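Engineer: How does the following fold in three dimensions:
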Amino acid sequence: MTSDATGRSFASRSIDTRSTLTPDQAEAVLGLLAEAARVDGQQPVSEQGRLQLRGEAREGVSHLLLTAGGELVGYAQLEDTDPVEAPAAELVVHPAHRGHGHGRALGSALLAASGKRLRVWAHGGHSAARHLAQVLGLTMFRELRQMRRSLTDLELPEPKLPDGVTVRPFVPGQDDEAWLAVNAAAFAHHPEQGSLTQRDLDDRKAAVWFDPAGFFLAEREGRLVGFHWTKVHAEEGLGEVYVLGVAPGAQGGGLGNALTLTGLRHLAAQGMPTAMLYVDADNKAAVSVYERLGFVTHETDLMYRTET
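Structural biologist: So this is what the prediction gives:
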C-alpha cells in the first residue's frame, strides 16, 4: 500500500473493478508500479500480485483501476481465496498524483468489495501508508522483515546434511507435484506460500529469473523432505533465500540450516555480493537462526486489517 490520504475529493475520478486485465491495461499497471518502485525504493505490489496481472481471470482475484482525467493514477488488487482469513489487498497511487485522496478512494472501494473484512499490505511501512490505514480504520497485526547480509569475503561452512539425506537440483515437470505437496505441508500456517498451485509454480518457472540449478531439493529414500529455492536479482546484485521449507516430519534435525548454507554458498558462487530473505517477525526461531548467520533487518512490510 503506497499512498497518502488527505480525503480531498477529485471530481473526475472513477474506479473500474475487473476480474481480468487487457494486455494494454496490464502494461499500464506495470508502468505505474515501476514508477512507484523507482520513487519509493521498493515494489508496491508483491511478486504474486504482479504475476496475477496477466493472463486469464483467476478465481477470487479482482483488479481495481482508478483513473482521473482519463489517466490511470491508482491500482489495487483484492484476493479472496483464503477460506478462513479475510480478503487480502495491495494498493498504489502514482507518485505524481498523490495528495488528492486517491489512496483513500481505493481503500474505501476495497472495504466495500470485501464487506469491510479486509487485510492490506503496506510495503515498507511508510508513514503515509500508516496514516491511510488509520483513516480507513485498520490496525496493524503482521510484520514481515526483509533481512540481508553480505556474501563478500565470507567463508560459509560445508553444509552438514542429516543421515540419509541427499540434495539435488529441481527438475521442472518431474518434481512439480512433489514440491507443491511438501510446500503446502511446510507452509500450512502461511496463507500466501502454502496455497501455491501448479499455475503459480508455472508462472514462476516462466519468469526470466528462474534457474533450476539454484532450486535445491533434499531427499531421503526417494522422498522429498525439504527444499531451498534461491533467486537472483541480477540488477540489484542481490541473491535471495526465496523459499526455504522442511517437511513437518523432517524438522528439528538440522536440515533447514544445511539447506540454508547450500543456497547461500550457491548465491556466493554466482557472484552475488548480498543475500536477502523475508521472515515474519513473530517467527522467533527463524529470526534467531538467520541472525546467527549474520542477517540483519533491512526494511519491514506491515499488514493491516479490519477489527475482527
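Engineer: use CA for all of it now, contacts and neighbours both
Structural biologist: Noted.
Engineer: Gly164 against Arg220, yeah?
Structural biologist: Yes - counting by Cα atoms under 8 Å, Gly164 touches Arg220, with 5.7 Å between them.
Engineer: Settle it for me: which of the two has more neighbours?
Structural biologist: Comparing Gly164 with Arg220 by other Cα atoms under 10 Å, the one with more neighbours is Arg220, at 15 against 8.
Engineer: Look up how far Ser46 lies from that one.
Structural biologist: 34 Å (Cα to Cα, to the nearest Å).
Engineer: what's the helix or strand for Ala285?
Structural biologist: Here Ala285 sits within helix 284-292, counting by DSSP states H and E.
Engineer: Pull the distance from that helix to the chain's centre.
Structural biologist: 20 Å (Cα atoms, centre = their mean, to the nearest Å).
Engineer: Pull out the buried residues from the helix or strand just after it.
Structural biologist: Counting by DSSP H and E, the next helix or strand C-terminal to helix 284-292 is strand 296-305. Neighbour-count burial for strand 296-305, counted by 16 or more other Cα atoms under 10 Å, picks out Val296, Thr297, Thr300, Asp301, Leu302, Met303, Tyr304, Arg305.
Engineer: To check against the first, give me the structure of this:
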Amino acid sequence: MNDARIEALTELPAGTADAVLDLIGAAAAADGQPAVSENGRLHLRGGAREGVRHLLLRTPSEDSGGPELTGYAQVDGADPVEAPAAELLVHPDRRSRGHGRALADAVLDATGKRVRVWAHGGHPAARHLAQRLGLKLFRELRQLRRPLAADAADLPEPRFPDGVTVRTFVPGQDEDAWLAVNAAAFAHHPEQGSLTRRDLADRLAEPWFDPAGFFLAFRGPDLVGFHWTKVHPADGLGEVYVVGVLPSEQGGGLGRALTALGLRHLALDRGLRTAMLYVDADNGSAVAVYERLGFTTHEVDLMYRTES
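Structural biologist: Purely as a prediction, here's the structure:
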C-alpha cells in the first residue's frame, strides 16, 4: 500500500466530482447497485456542505504510472447526535489489493473511530471488511419490490380518511410546509428527517423530478401527509420515494391510501410495471403495510458501526 495516497477534501472541483461519479458508476455496473447513496451523490456537487468530507484514494496508473482515482469514501458528520455516516468503494479492477482496508482505516482516523458505515447490497466482501475492522451490524434497510398492473382493477384502491383532500406539489409554494411535515413524520429517522431547504432544492433540480408524481394530503388548509414518487427510466422502475404522515394522523389509513395513489400513478400514468421502495427492517408497521400491498424483499443494505 506504499503506492497509495489518500487526500481529504471538504469540496470537490467539478472535474474531480465527475471522476468520482464515473468511479461510482463503474462500481455499480459490477456490483448491481451504487456504493454511494443518492444523498451522497448529491453531496458531490454544489460546493462544500457542513460536516461532509471526501476521501480520494489515488494509485499509480497501470498504463502510465501517473496518479489514478482508485477509491473514494464520503464521511457525513452533519448529524449532531449520531456518529458520522460513511460510504466507500474501490474500482472493480483494483480490488483485493488492500485499497478498501486503506480507505476504511482513513475513515476511522477521520472520525476518531466513531462512525456508521453503509454496505449497500450487503456483499460478502463488505461484510468481511466490516468484520475485520471490528464493526457491528445494527441496521438493515430493505429494498422491496412488487409488480404493477396496467388495469386499475388489479391495483390497490386509495381510500382516504374523511376530510382529507389531495393535490400535487407546487414548486415555489409548498417547500416550507413539506419540510415541516417531513421533519415531524421522520423525527426518528437519521437521514430523511434532517433534510434541509438546500437538500430539497437539490432534489427538485434533478432531471427525474416530476411534480405530477408528488402528492400532498391536506386536512383543511394543513398539510398532513405526502407521497413523493420517482421514476428510474433506465431500469423501468417506479419508486415509492418517500411516504410521510404527521404523527397525529398515523394509524388512520392515510399512509396506505397515499401509497396506493402513487402506485396507480406509476402504473397507469407512467406505464411502469415494477415498483420499488426502501424501508427499515425494524419498522414493523411500515413493513406490514407494504407487504399487504404486495411488496416483497428484493435486496438489503446493511449499516455497521463502531462500538460506542
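Engineer: Can you calculate the TM-score here?
Structural biologist: TM-score of the superposed chains, computed with TM-score structural alignment, normalised by the length of structure 1, equals 0.96; 299 aligned residues with a Cα RMSD of 0.8 Å.
Engineer: Show the contacting residues for the residue sitting nearest the centre point of structure 1.
Structural biologist: The structure's structure 1 has its C-alpha centroid closest to Ser46; by Cα atoms, centre = their mean the separation is 4.4 Å. Contacts of Ser46 of structure 1 were listed using Cα atoms under 8 Å, 6 or more residues apart in numbering, and none were found.
Engineer: which one in structure 2 is aligned with it?
Structural biologist: Alignment note: Ser46 of structure 1 maps to Ser37 in structure 2; criterion TM-score structural alignment.
Engineer: And for Arg198 of structure 2, the neighbour number?
Structural biologist: Neighbours around Arg198 of structure 2, by other Cα under 10 Å: 10.
Engineer: Determine the set of other helices and strands touching the longest helix anywhere in structure 2.
Structural biologist: For structure 2, the helix with the greatest residue count under DSSP state H is helix 14-31. Under the contact criterion of 3 or more Cα pairs under 8 Å, 6 or more residues apart in numbering; DSSP states H and E, helix 14-31 of structure 2 touches strand 67-76, strand 85-90.
Engineer: The shortest one aligns to what range in structure 1?
Structural biologist: It stands for strand 85-90 of structure 2. Using TM-score structural alignment, strand 85-90 of structure 2 pairs with 88-93 in structure 1.
Engineer: so how far does the matching stretch sit from its counterpart in structure 2?
Structural biologist: Compared with structure 2 after fitting, stretch 88-93 of structure 1 deviates on average by 0.3 Å (mean Cα distance after the TM-score superposition for structure 1).
Engineer: tell me how far that stretch is from the chain's mean position?
Structural biologist: 13 Å.
Engineer: contact partners of it?
Structural biologist: 1-3, 33, 36, 44-45, 73-80, 102-103, 106-107, 110, 118-122.
Engineer: ok, now stretch 105-115 of structure 2?
Structural biologist: Contacts for stretch 105-115 of structure 2 (Cα under 8 Å, 6+ apart): Ile6, Leu55, Ala73, Val75, Ala83, Pro84, Ala85, Ala86, Arg305, Thr306, Glu307, Ser308.
Engineer: please redo it, this time with the cut-off set to 10 Å
Structural biologist: Residues external to stretch 105-115 of structure 2 that are found in contact with it (Cα atoms under 10 Å, 6 or more residues apart in numbering): 6-8, 53-55, 57, 73-77, 82-88, 99-104, 116-117, 133, 135, 304-308.
Engineer: What are the buried residues along it?
Structural biologist: Those would be Ala106, Val107, Leu108, Ala110, Thr111, Lys113, Arg114, Val115, for stretch 105-115 of structure 2 by 16+ other Cα under 10 Å.
Engineer: One more: stretch 168-179 of structure 2?
Structural biologist: Buried residues in stretch 168-179 of structure 2, counted by 16+ other Cα under 10 Å: Thr168, Phe169, Trp178, Leu179.
Engineer: One more: stretch 15-35 of structure 2?
Structural biologist: Neighbour count says stretch 15-35 of structure 2 has Ala17, Val20, Leu21, Leu23, Ile24, Gly25, Ala26, Ala27, Ala28, Pro34, Ala35 buried, by 16+ other Cα under 10 Å.
Engineer: ok now it, how far from the chain's centre?
Structural biologist: Going by Cα atoms, centre = their mean, where stretch 15-35 of structure 2 is centred and where its chain is centred differ by 15 Å.
Engineer: so what corresponds to Thr16 of structure 2 in structure 1?
Structural biologist: By TM-score structural alignment, Thr16 of structure 2 lines up with Gln25.
Engineer: Check Arg58 of structure 2 too.
Structural biologist: In structure 1, Arg58 of structure 2 lands on Thr67 (TM-score structural alignment).
Engineer: residues contacting its match?
Structural biologist: Ser12, Arg13, Ser14, Ile15, Asp16, Val73, Gly74, Tyr75, His102.
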